[in-house]
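Engineer: next comes the sequence, and after it the predicted model I'd like to discuss.
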Amino acid sequence: MSIPSVDEIEFLSRPSGKAEGKHHIIVVGAGIIGVCTAFYLTRHPRFDPSTHHITLLESKRVAGGASGKAGGLLATWAFPQQIVPLSFQLHQDLSDEFDGENQWDYRRLTTVSLEADVQNVGHQTHPSTRKGYNLRVAPPKKKSRCDSTDSLESSVATGSEADDERENEFSEMTEQSSTEKELTDASSTDMKSEALQQEFNTEMEGSRKTTKLPVDLNWIKKELVRDWSSLGGTDSTAQVHPYKFTHFLLREAMNTGAVDLILGKVNEIKFDDVGCTSGVSYIPTTDDDDQEEQQPIEILASQQVVLAMGPWTSKILPDCPISGLRAHSITIKPSTGTVSPYAIFTELKVDKNKYFSPEMYARKDEVYVCGEGDTLVELPETSDAVEVVREKCDELYHYVSKLSSNLSEGHILKRQACYLPVLNVPTSSGPLIGETNLEGLYVASGHSCWGINNAPATGKIVSELLLDGEATSADISALDPGLYFDASVLE
């Protein structure tokens, strides 16, 4: 039975039966890693739709987690270097083949790191021509350690709710922020006389003349920048729109007729009498269904199972040292509509001994901004249940607006949060790619913040492992899951 399409991609609730009598591969997780695995399997020389079939299982929605909410930065200096060069080239190859520039906003760009002092910058109110918008954003309120988390209830939304929020929600924030007042008072105290103020301005003017940003980086207030450096030019950095990229590759894979996409939450790995992986059990999930009343459905007689579940991998394999790091982000529509193509890593001085380090990625028609991660809330059961703390999103907008008039005069399009899959071992930054110590069970997870960057290489390598029995495109011996956990520990 088919389920109404989500984002123009049709889900099934039960297996179609096309896998019967074929080499059957089950991929769990329809984020960018699972989708790239399915995509490159269908392009492998040994893959034949008449003899092979892929079942892709997703609990809620395609690219519902970090794959749909990441920044999409690509870089040759990412990690791990075992797969980065291959993946960066595959991104370019895919763009050349499928017109990535128009299909998923692929483009080369420049990446810089900069330090700026924004502690004395007031947040100005700019009238909007759009009815109902108040673009003045109050900074996050300072909370004491005794404050209850109950006070945050009104500012917490789920991931799906946050996707549809718009900037008019700021219309109630019209009072001057306490933080701005504190900064103003501090400035008045420090500048004890007009002469000192003039001396300060002279010194600042001198530093401005020595800090020359690239000419086309014209949406950053250059007078606030104290230092900057280049991290990579168009030869070594690029970007994609992760959500568009994931959906495009999935449609290409499904167009072969050899991929079933099933909406269901995997709850168990199945094994045959000799201990080899034979399939999975899952509970169908739709927005209208009560999962507690759903009976598990088994998919058996598969030759291989690939877990591409990101931070949810340890929900199925308890000994797997992969956890979730929550990261908040926003997208902003600049007042000018577009800005020059730069990715900017910042360190902003926001108070005497306080710094804030947001990252900004200019896209074709918006600017993506993300902040540092946190582990305050445990990983929920599905990506739809991720809590979005509005104050964290407001904080991002408050500080980047000080650095850019284009952003302060623009408006927020989305507030969102996701969990990055982090490998918790001291000797490796991840990911884990390969067969576990259980025959037929593979893991492709733990990509941290470089999942989009490394997805094509991961998908290609996993396809080689499944159909050739070994990785031929890269040496991934250091990424072997068997080095870090025992997959047979299932409880």
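Structural biologist: Thanks, I have it.
Engineer: could you use CA atoms for every contact and neighbour count after this?
Structural biologist: Fine.
Engineer: and the spatially closest residue to residue 187 that is not a sequence neighbour, how far is that from residue 351?
Structural biologist: Closest residue in space to residue 187, ignoring its immediate chain neighbours: residue 120 at 6.9 Å, by CA to CA, 6 or more residues apart in numbering. In this view, residue 120 and residue 351 are 8 Å apart by CA to CA, to the nearest Å.
Engineer: again, but for residue 444
Structural biologist: Distance from residue 444 to residue 351, by CA to CA: 42 Å.
Engineer: more neighbours: which of these two?
Structural biologist: Neighbour count, other CA atoms under 10 Å: between residue 444 and residue 351, residue 444 has more, with 29 against 16.
Engineer: name the element the closest residue to that one other than its chain neighbours belongs to?
Structural biologist: Spatial nearest neighbour of residue 444, chain neighbours left out: residue 433 (4.5 Å); criterion: CA to CA, 6+ apart. Here residue 433 sits within strand 432-435, counting by DSSP states H and E.
Engineer: what's that strand in contact with?
Structural biologist: Residues outside strand 432-435 that contact it (CA atoms under 8 Å, 6 or more residues apart in numbering): 441-447, 458, 462, 465, 476, 479-482.
Engineer: make it 6 Å
Structural biologist: Surrounding strand 432-435, the residues in contact under the criterion CA atoms under 6 Å, 6 or more residues apart in numbering are 441, 442, 443, 444, 445, 446, 479, 480, 481.
Engineer: how near is the closest residue to the first one other than its chain neighbours to residue 37?
Structural biologist: The shortest distance from residue 441 to any non-neighbouring residue, by CA to CA, 6+ apart, is to residue 305 (5.1 Å). When distances are taken as CA to CA, residue 305 and residue 37 turn out to be 11 Å apart.
Engineer: between those two, point out the one with more neighbours.
Structural biologist: Shown here are residue 305 and residue 37; by other CA under 10 Å, residue 37 has more neighbours (29 against 26).
Engineer: next up, a second structure to put side by side with the first:
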Amino acid sequence: MASTYPPVKRRSIVIIGGGAIGCSIAYFLTRHTLYDREAHSVTILEASSIAAGSSGKSGGLLADWATPKCLAPLSFRTRGELAKRHGGDKIWGHRHVYCAEINLEAHELHTRGIQSSPEDMKEGFPPALDWIYSDSIKSYEEIGTPRNSAQVNSYLYTTNIAKLAEEQGAKVIIGHATRINYSPDMKSITSVTYSSHDETRDLEATDIVIAAGPWTAHIFPRAALLTPRGHSIVVIPSADLSGYVIFTNIESTPNSTVKGPISPEIYPRPPDTLHSFDTVYSSGPDDYDVPLPPSVDEVQVDDRRCEDVWNALGSVSQQIKDGQVITRQACYKPQIRQHEDNEEVGPMVGPTGITGLWLATGHDEWGMQNSAGTGLIMSEMIFEGRAHSADCESLDPKHFLNAE
């Protein structure tokens, strides 16, 4: 039977950005039916190191119920398939979890050594969450189950999916993209200029995918983004915690840099190839006070904000309070605009209107969750001219880009 696909043509595809989005695009390009290692080149151009930004510092929640609705279910399903195919449960910590929203009241039980026990739990509150002080619970709402919610170690997913792409012929170049070069009529791209080891070079390309997260506008100014900074910590708890991802609201302490409630997300993690013991990842609220620096290597960590998260966790969990903080970190996210009334906004995924130039950015807090789906539909767009795994017309960059 004759192929329904057009003849193979030579393509040089450059992906700017070595985060979860860019690496997932490289993976799916190298697994596409039309990919030919002899005719096609796929290059990840990363300014620092793979997973150096938010892709190495996020909580790693995966959810069928995430946004946008046109992409999230596909991405969640695809993530499960990737985990089965490559042993993601062992390699990048993929596991299914419960997920809940909990309003908590900070208190001083920990100073008296009082622990929660199953018989203390309020009605409707899972006994498996015995690592939360029972009398600090003001409300509890389950929003996800192991059927539709999962988690990964974001750093391990991103670095390993990049390696899997390399095994199929993709290349990784460490270099800072400084300029996209266009044809004389500005209607198509020709190459990208990048600097590496104090040398400036041009990398010819038939296709350029900008997946540079919050730094996207540095290379393509029409893709204006907000760039909130978030802080997070990683803790070794004093005891293993159950597989619940929880979103909390906790009253901040008097010395906090945050006025009013602080809302840390809490992600217990099983042992993985980075840590042979259980850990807890937790992130605090975003801030817009510090502008995006020129590169990921210049991101500053505000220890006070990390301390806010640590103090809030310690006020509701003895096991976390008695643990040890092993990581304090910060990262910036690409946000199209601040959410209002739970409005679904972006990301922008698809063609820019300039032949050969594509965008995959603006994923905000769901970048890790939607990276696999983005990689899949981008591979379809590039090789087939359209996405067929999901209807993502609402993500077309034309809806978001500034005028030229």
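Structural biologist: Arrived safely. All values reported here derive from a predicted model rather than from experimental measurement.
Engineer: quick one on the thing from earlier: the helix or strand following the strand holding residue 433 of the first structure packs against which elements?
Structural biologist: Tracing the chain past strand 432-435 of the first structure, the next element assigned as helix or strand by DSSP H and E is strand 441-445. Applying 3 or more CA pairs under 6 Å, 6 or more residues apart in numbering; DSSP states H and E, one finds that strand 441-445 of the first structure contacts strand 304-307, strand 432-435.
Engineer: so which of the ones you listed is the most packed in?
Structural biologist: Sort those by mean neighbour count, taking mean count of other CA atoms under 10 Å, and strand 432-435 sits at the top with a mean of 26.
Engineer: chain neighbours aside, what residue packs nearest to residue 35 of the first structure?
Structural biologist: Residue 35 of the first structure's closest residue in space is residue 250 (CA to CA, 6+ apart), at 5.7 Å.
Engineer: actually residue 196 of the second structure, not the one I wrote
Structural biologist: residue 175 (4.7 Å).
Engineer: counterpart of the one you found over in the first structure?
Structural biologist: In the first structure, residue 175 of the second structure lines up with residue 264, judged by TM-score structural alignment.
Engineer: would you agree residue 464 of the first structure is in contact with residue 471?
Structural biologist: Yes - with contacts counted by CA atoms under 6 Å, residue 464 of the first structure reaches residue 471, the gap being 5.3 Å.
Engineer: more neighbours: the two, which one.
Structural biologist: residue 464 (21 against 18).
Engineer: which bit of the second structure covers the one helix or strand that one maps to?
Structural biologist: For residue 464 of the first structure, the element it lies in under DSSP H and E is helix 451-467. Using TM-score structural alignment, helix 451-467 of the first structure lines up with residues 367-383 of the second structure.
Engineer: tell me roughly how far the matching stretch lies from the first structure on average.
Structural biologist: In the superposition with the first structure, the average deviation recorded for stretch 367-383 of the second structure is 0.5 Å (mean CA distance after the TM-score superposition for the first structure).
Engineer: can you give the distance of that stretch from its chain's centre?
Structural biologist: Counting by CA atoms, centre = their mean, to the nearest Å, stretch 367-383 of the second structure is centred 13 Å from the centre of its parent chain.
Engineer: residues contacting residue 27 of the second structure?
Structural biologist: residue 165.
Engineer: that one maps to what in the first structure?
Structural biologist: Going residue by residue (TM-score structural alignment), residue 27 of the second structure aligns to residue 39.
Engineer: okay, and its match sits in which element?
Structural biologist: Assigned by DSSP H and E, residue 39 of the first structure belongs to helix 32-42.
Engineer: tell me the residue in the second structure aligned with residue 357 of the first structure.
Structural biologist: Match for residue 357 of the first structure (TM-score structural alignment): residue 263.
Engineer: so its match makes contact with residue 249?
Structural biologist: Yes - Residue 263 of the second structure lies in contact with residue 249 (CA under 6 Å); the separation is 4.5 Å.
Engineer: for residue 478 of the first structure, which three-state class applies?
Structural biologist: Here residue 478 of the first structure is recorded as helix under DSSP: H, G, I helix; E, B strand; the rest coil.
Engineer: please name the nearest non-neighbouring residue to the aligned partner of it in the second structure.
Structural biologist: Taking TM-score structural alignment for the superposition, residue 478 of the first structure sits opposite residue 394 in the second structure. Leaving aside its chain neighbours, residue 394 of the second structure sits nearest to residue 346 (7.7 Å; criterion: CA to CA, 6+ apart).
Engineer: what's the counterpart of the one you found in the first structure?
Structural biologist: By TM-score structural alignment, residue 346 of the second structure lines up with residue 430.
Engineer: how about the contacts made by its match?
Structural biologist: Contacts of residue 430 of the first structure by CA under 6 Å, 6+ apart are 423, 446, 447.
Engineer: burial of residue 354 of the first structure, as a residue count?
Structural biologist: Residue 354 of the first structure, neighbours per other CA under 10 Å, totals 9.
Engineer: skip the chain neighbours and tell me the closest residue to the residue sitting nearest the centre point of the first structure.
Structural biologist: Centroid-nearest residue in the first structure: residue 70, 2.4 Å away (criterion: CA atoms, centre = their mean). Here the nearest residue to residue 70 of the first structure in space, its sequence neighbours aside, is residue 242; by CA to CA, 6+ apart that works out to 6.6 Å.
Engineer: thanks a lot, see you next time.
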